[in-house]
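J.: what follows is a protein structure lacking sequence information:
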């Protein structure tokens, strides 16, 4: 589910649910949350690289499990879950590098807001699918993505639920470097290793000075998003989206009541 490898003071975390396109279920949310906490506390780790196994970086939240969560009153959530992962990302005080090896949806894209450097395969794609799922943004993406790409690029990404190509992501400023798929891991790890040779205390200080001024705005954005998400989850549009996904068909929102 999560592969962990250490080399040269770089810890690589590889999402390893390739058959599910590395979608986050509760167990994976918990595993990556614990891994980030452990990496932050481990004095032998200077830099973390996060990537995916197979043809996806991450397909976001596991929609089959999300559907069960909405409909099953006996559903047992994980210890940390989605919110615990975002807490861990917001608090992570060492350099975090993403190597986006394939498609990234939902948290597979919004996690970019918490990364320090992002490398992306030139055949990979990104999507914020929130409106197509009848829900709201997540992970402070309504604040962090406009900071990265500007209001109109962010508005299109968050409103449209359309795919964003690697070239578009690079032009917007979502990612730092594009790589041929076969060069992605080597390029990301080369940069990670160069950072890892430097003093961890200085790396932490640089990150703190860059991220600390944003903490209040991130927390406020998360609160707004969480309220909207809770209001919409299980509602008419979200129910139609999850039912359509389970049935393998396109969602049809045109007949929903009250403009939902």
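T.: On my side now, so go ahead. Everything quoted here is computed from the prediction, not taken from an experiment.

J.: please count neighbours and contacts with C-alpha atoms only from this point.
T.: Will do.

J.: list the contacts for residue 45?
T.: Contact analysis of residue 45 by C-alpha atoms under 8 Å, 6 or more residues apart in numbering lists 9, 10, 11, 39, 196.

J.: quick check: nearest residue in space to the first one, chain neighbours excluded?
T.: Right, residue 9. residue 45 (4.7 Å; C-alpha to C-alpha, 6 or more residues apart in numbering).

J.: three-state assignment of that neighbour?
T.: Look at residue 45: counting by DSSP: H, G, I helix; E, B strand; the rest coil, its state is coil.

J.: check residue 178 too.
T.: Three-state call for residue 178 (three-state DSSP): strand.

J.: go ahead and confirm it touches residue 123.
T.: No - between residue 178 and residue 123 there is no contact under C-alpha atoms under 8 Å: 9.2 Å.

J.: burial of residue 167, as a residue count?
T.: 18 (other C-alpha atoms under 10 Å).

J.: element containing it?
T.: Using DSSP states H and E, residue 167 falls within helix 166-172.

J.: helices and strands around that helix, which ones?
T.: For helix 166-172, the contact count by 3 or more C-alpha pairs under 8 Å, 6 or more residues apart in numbering; DSSP states H and E identifies strand 125-127, strand 177-179 as packing neighbours.

J.: which of these is buried the deepest?
T.: Highest mean neighbour count of the helices and strands packed on helix 166-172: strand 125-127, a mean of 24 (counted as mean count of other C-alpha atoms under 10 Å).

J.: please compare the first structure with the one that follows:
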């Protein structure tokens, strides 16, 4: 299975399990994660959630072949595609969510971290949000959340240029909690999740609710706004050039567009 889920000692672990495709995410994988998060919300035995990948890679982001195959349905105004369901479930989760990231976290692999409560990186982690390089724009409220965390100028650099940044830089910016040697990452994240699971569930939920305040509603609004831009840009010439260049293994040429 491309998404593995496991419940033990109050912890739901969601694991990207498609290493042969660099854990690239399909719509079926998004649906599986959305369902797991929604089930966890009503499951009293789940007290903390841990999202992780493989030692060599967290996720390469969207599976572009699957993404383009479903592009038309993703752009439909009334559609609630699996990726949107997943990110909405993550945004609305009342339970603490921890991410343990090693290797590359591309595109939505970095975006989803902004919706987690605690983020731990291995020293080999490399984050990126290459939306502009694909003729697209930020997604799922990253244009709002990222600058709230790291400040406007740093967010502008990462979102506008779309260049990758290291675990050390992510920590220095205040984006993540801790950077660890690869072999220590998962045990440490599991230990943190176990600490949360051992605490009073009502206290953790209340603390998260108080810290988040009205943010989930604001995030939902921003997600909808970004989705309008994203959907329109998905069918624009710039994105078509970027995707064609990707499949043809060449550098895209945006000079022809204003």
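T.: Everything's here; your move. Computed from a prediction, not measured in an experiment: that's the story for all the values here.

J.: follow-up on the earlier one: of all the helices and strands packed on helix 166-172 of structure 1, which one comes closest to residue 230 of structure 1?
T.: Evaluated over those, closeness to residue 230 of structure 1 peaks at strand 125-127, with 21.1 Å, by C-alpha to C-alpha.

J.: contacts for that closest one?
T.: With C-alpha under 8 Å, 6+ apart as the test, strand 125-127 of structure 1 has contacts from 102-106, 108-109, 157, 161-166, 169.

J.: list just the nearest of these to residue 216 of structure 1.
T.: Among those, residue 109 lies closest to residue 216 of structure 1 (C-alpha to C-alpha), at 21.7 Å.

J.: quick revisit: for the helix holding residue 167 of structure 1, buried residues please.
T.: For helix 166-172 of structure 1, burial by neighbour count (16 or more other C-alpha atoms under 10 Å) applies to 166, 167, 169, 170, 172.

J.: now the second one, nearest residue through space, not along the chain?
T.: Meaning residue 167 of structure 1. Leaving out its chain neighbours, the residue that sits closest to residue 167 of structure 1 by C-alpha to C-alpha, 6+ apart is residue 122, at 7.0 Å.

J.: now that neighbour: how far from residue 103 of structure 1?
T.: Noted for residue 122 of structure 1: a distance of 11 Å to residue 103 of structure 1, by C-alpha to C-alpha, to the nearest Å.

J.: now do residue 128 of structure 1
T.: Counting by C-alpha to C-alpha, the separation of residue 128 of structure 1 from residue 103 of structure 1 is 11 Å.

J.: helices - which of the contacts of strand 125-127 of structure 1 land there?
T.: Secondary structure defined by DSSP state H assigns 108, 109, 157, 166, 169 of the contacts of strand 125-127 of structure 1 to helices.

J.: so who does the spatially closest residue to residue 7 of structure 2 that is not a sequence neighbour touch?
T.: Excluding its sequence neighbours, the residue lying closest to residue 7 of structure 2 (C-alpha to C-alpha, 6+ apart) is residue 13, at 6.4 Å. Residue 13 of structure 2 sits next to 4, 5, 6, 7, 49, 50, 51, 52 when contact means C-alpha under 8 Å, 6+ apart.

J.: before we move on, the earlier item: make a markdown table from the helices and strands packed on helix 166-172 of structure 1 and add distance to residue 208 of structure 1 to it.
T.: Output for these, formatted as a markdown table (distance: least, C-alpha to C-alpha, whole Å):
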| stretch | distance to residue 208 of structure 1 |
| --- | --- |
| strand 125-127 | 28 |
| strand 177-179 | 23 |
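
J.: quick one: closest of these to residue 250 of structure 1.
T.: Among these, strand 125-127 comes nearest to residue 250 of structure 1, with 16.6 Å by C-alpha to C-alpha.

J.: check the mean deviation of the closest one from structure 2.
T.: For strand 125-127 of structure 1, the mean deviation from structure 2 after alignment is 0.3 Å (mean C-alpha distance after the TM-score superposition for structure 1).

J.: now the helices for structure 1?
T.: Remark: helices assigned in structure 1 by DSSP H are 26-41, 63-71, 81-91, 107-110, 141-149, 151-160, 166-172, 184-196, 200-211, 215-232, 236-247.

J.: could you give the angle of the third one to helix 215-232?
T.: In this structure, helix 81-91 of structure 1 runs at an angle of 170 degrees to helix 215-232, with axes from the mean of the first three to the mean of the last three C-alpha atoms, to 10 degrees as the basis.

J.: and helix 81-91 of structure 1, how far out from the chain middle?
T.: Relative to the centre of its chain, helix 81-91 of structure 1 is centred 10 Å away, using C-alpha atoms, centre = their mean, to the nearest Å.

J.: distance from that helix to structure 2 after superposition?
T.: Once fitted to structure 2, helix 81-91 of structure 1 is off its aligned match by 1.0 Å on average (mean C-alpha distance after the TM-score superposition for structure 1).

J.: show me which residues of stretch 12-27 of structure 2 are buried.
T.: For stretch 12-27 of structure 2, by 16+ other C-alpha under 10 Å, it's 12-19, 22-27.

J.: make CSV out of those and add distance to residue 240 of structure 2.
T.: Output for the buried residues of stretch 12-27 of structure 2, formatted as CSV (distance: C-alpha to C-alpha, whole Å):
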residue, distance to residue 240 of structure 2
12, 38
13, 36
14, 32
15, 31
16, 28
17, 29
18, 26
19, 27
22, 23
23, 23
24, 20
25, 20
26, 19
27, 20
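
J.: from the residues you listed, which is closest to residue 247 of structure 2?
T.: For those, the closest approach to residue 247 of structure 2 (C-alpha to C-alpha) belongs to residue 24, at 15.0 Å.

J.: that closest one reaches residue 30, doesn't it?
T.: No - between residue 24 of structure 2 and residue 30 there is no contact, the gap being 10.7 Å when judged by C-alpha under 8 Å.

J.: with respect to residue 70 of structure 2, which of the buried residues of stretch 12-27 of structure 2 is nearest?
T.: For the buried residues of stretch 12-27 of structure 2, the nearest to residue 70 of structure 2 is residue 27 (8.2 Å; C-alpha to C-alpha).

J.: neighbours around the nearest residue to residue 94 of structure 1 once chain neighbours are set aside, how many?
T.: Leaving aside its chain neighbours, residue 94 of structure 1 sits nearest to residue 204 (5.4 Å; criterion: C-alpha to C-alpha, 6+ apart). When neighbours are counted by other C-alpha under 10 Å, residue 204 of structure 1 registers 16.

J.: for residue 204 of structure 1, list the residues it contacts.
T.: Taking C-alpha under 8 Å, 6+ apart, one finds 93, 94, 95 in contact with residue 204 of structure 1.
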